[in-house]
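**Q** all I have is the shape, not the residue letters:
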């Protein structure tokens, strides 16, 4: 089951000169304590604005967006229209139509869509997209090349045929994806230049849970989310025994990612042949970390360090116990036997030197 549609979806762009604008909308039916319609807008993976129809709020998430609203009040009116009128009404109609078409009476139902564009500021190429998901599964998407809808599951064929016949709707969709959204993206890139087009390098570490666990190369604190990270052997990128994690957001707006390397089939003497490489779009120099046991951060090192003193302490206790038992036996034996003549030249001395 595909679960592409999430309220906040973070996708990474591989090109160094590509920028993206994504609009997320979610309508719900029969979900207690959940707004019937919420929306958010992201530019290059950063949350720009958010709205909630039930709470009656439209909230800019960046200071430079507030500057745009001050200079262009109509821009804020567009958000208000989308969040409190057009969006909720359209999604309510769509959900009701889908419920009837799929013979669904009640229950919980969620309709989500993501629309927007990617723009290459070097070539000028624009790629627009729009896709819908229903109840957690991909449902239907728009093909900008053919100006037709693509049914992503059999139940969506009826919707595809209906939407394909709505020429005015398709024309509006084409204008949005090829003109309105790219224009909005370029405007945001100008106003949010210092924030959106900054380049923050991450902190990169090698992590390992246990001696038999894969070694994870983990990068955190980078921006933007257009980054790559991979393992190399003898300078060549490898894919076998490598597990790539997703790019995830941090609470401060930066991002993190990790890529794991399974070393079960790698001999200790071959470790030096491996390294981890982090690449951030628009930054010339890569971050490279050699696979070295000395730099791996683990959870098991500390517990291992504690093994020696704990074991040594146990040995001391055992020796003390044995010594005490021996002394008691000696005293009992001495009480039963006649005393032997003193030997001034004999001396008993024992030293316990537990290794710590």
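**A** Thanks, I have the structure now. What you see is a predicted model; the values in this text were computed from it and never measured.

**Q** every contact and neighbour count from this point should use C-alpha atoms.
**A** Fine.

**Q** what about the nearest residue to residue 201 once chain neighbours are set aside, which SS state?
**A** Distances taken as C-alpha to C-alpha, 6 or more residues apart in numbering place residue 222 nearest to residue 201, at 4.9 Å, with adjacent residues excluded. Counting by DSSP: H, G, I helix; E, B strand; the rest coil, the backbone at residue 222 sits in strand.

**Q** dropping in the other structure now:
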């Protein structure tokens, strides 16, 4: 059983609000030599939340969020058109994976041809970035440079395709128009449909734990949304890197996210542990968790200690609201 270390949350304060980068991305995947798996799959995501799905077995594009069904009220033929796109891309990708296999002189085995296509929009500055990236067997194959409106070929096998596509100026101009204008327009529509879900902000539950006295100390945050968050260890509010292992942000099964940042304090005297803080930053807010001297803990197999939460937020008429609450430590759950 993991032994929890007591901690004191010494403060949470509001920093200047940061802009949010929203995204609309489509992933198209063709494969060969993979048994019991569709030869083509397409997935659409808004802010990393899946909105649509189609594959070569069902041959129909369907919504994956309830609010995506609202699109039909404004665009009655939307899902029929998305299904037609799915069917058309199946044929193109089936041909492309065979061409790639020929270029790499491959006959059998498992092979995957993928495309990531979409845009990002900064809701504060209005800046838009578009991207079209193609990969083959897990490596970069081609990607579009929107600054020069040319295709970049990281591998020699893609040069033939690069030259062919570079010469099709009409196609490149159409793609530039879609990625920089049409794509962000649809992104804003999807955000309006799913506002109550996509634009929400959920603060995390944060725990400090250690499996044994010689194990690294883990700062674990779970239940936050969206997934744009940072977490690190610091001394005197200065981020430290030595002995720190930062995990990836991972999804929970309820649509929220979790992350872990470990630090090795095995060479640090226990009386100096109080100099260390775990800092979680989210949506302009920073939460500080200061370690206590472990020698003060009487029970190492139970959660102990009082956590003080002080939240400062700007409110109407410029007043500040201060909250104090007790947070319970919780075991790390399975995702």
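**A** Thanks, I have the structure now. What you see is a predicted model, and the numbers here were worked out from it, not measured in a lab.

**Q** work out the TM-score between the chains.
**A** Remark: TM-score between the superposed chains equals 0.79 [TM-score structural alignment, normalised by the length of structure 2]; 285 aligned residues with a C-alpha RMSD of 2.3 Å.

**Q** circling back: what does the residue nearest to residue 201 of structure 1 align to in structure 2?
**A** Residue correspondence to structure 2 (TM-score structural alignment): residue 222 of structure 1 is matched to residue 224.

**Q** how about residue 326 of structure 1, what's its match in structure 2?
**A** Using TM-score structural alignment, residue 326 of structure 1 pairs with nothing in structure 2.

**Q** count of neighbours near residue 326 of structure 1?
**A** Around residue 326 of structure 1 there are 12 other residues, counting by other C-alpha atoms under 10 Å.

**Q** quick one: it and residue 296 of structure 1, what's the gap?
**A** Using C-alpha to C-alpha, to the nearest Å, one gets 48 Å for the distance from residue 326 of structure 1 to residue 296 of structure 1.

**Q** what sits against residue 92 of structure 1?
**A** Residue 92 of structure 1 makes contact with 27, 28, 29, according to C-alpha atoms under 8 Å, 6 or more residues apart in numbering.

**Q** on the three-state scheme, the closest residue to residue 284 of structure 2 other than its chain neighbours is what?
**A** Leaving out its chain neighbours, the residue that sits closest to residue 284 of structure 2 by C-alpha to C-alpha, 6+ apart is residue 17, at 4.5 Å. Following three-state DSSP, we place residue 17 of structure 2 in the coil state.

**Q** shouldn't residue 17 of structure 2 be in contact with residue 281?
**A** No - the pair residue 17 of structure 2 / residue 281 is not scored as a contact, 11.2 Å apart, by C-alpha atoms under 8 Å.

**Q** among the contacts of residue 92 of structure 1, which are in strands?
**A** 27, 28, 29 (DSSP state E).

**Q** what's the mean gap between the helix or strand hosting residue 75 of structure 1 and the aligned bit of structure 2?
**A** Using DSSP states H and E, residue 75 of structure 1 sits in helix 73-81. Compared with structure 2 after the fit, helix 73-81 of structure 1 shows a mean deviation of 1.7 Å (mean C-alpha distance after the TM-score superposition for structure 1).

**Q** picking that back up, more neighbours: which of residue 17 and residue 281 of structure 2?
**A** Shown here are residue 17 of structure 2 and residue 281; by other C-alpha under 10 Å, residue 281 has more neighbours (18 against 10).
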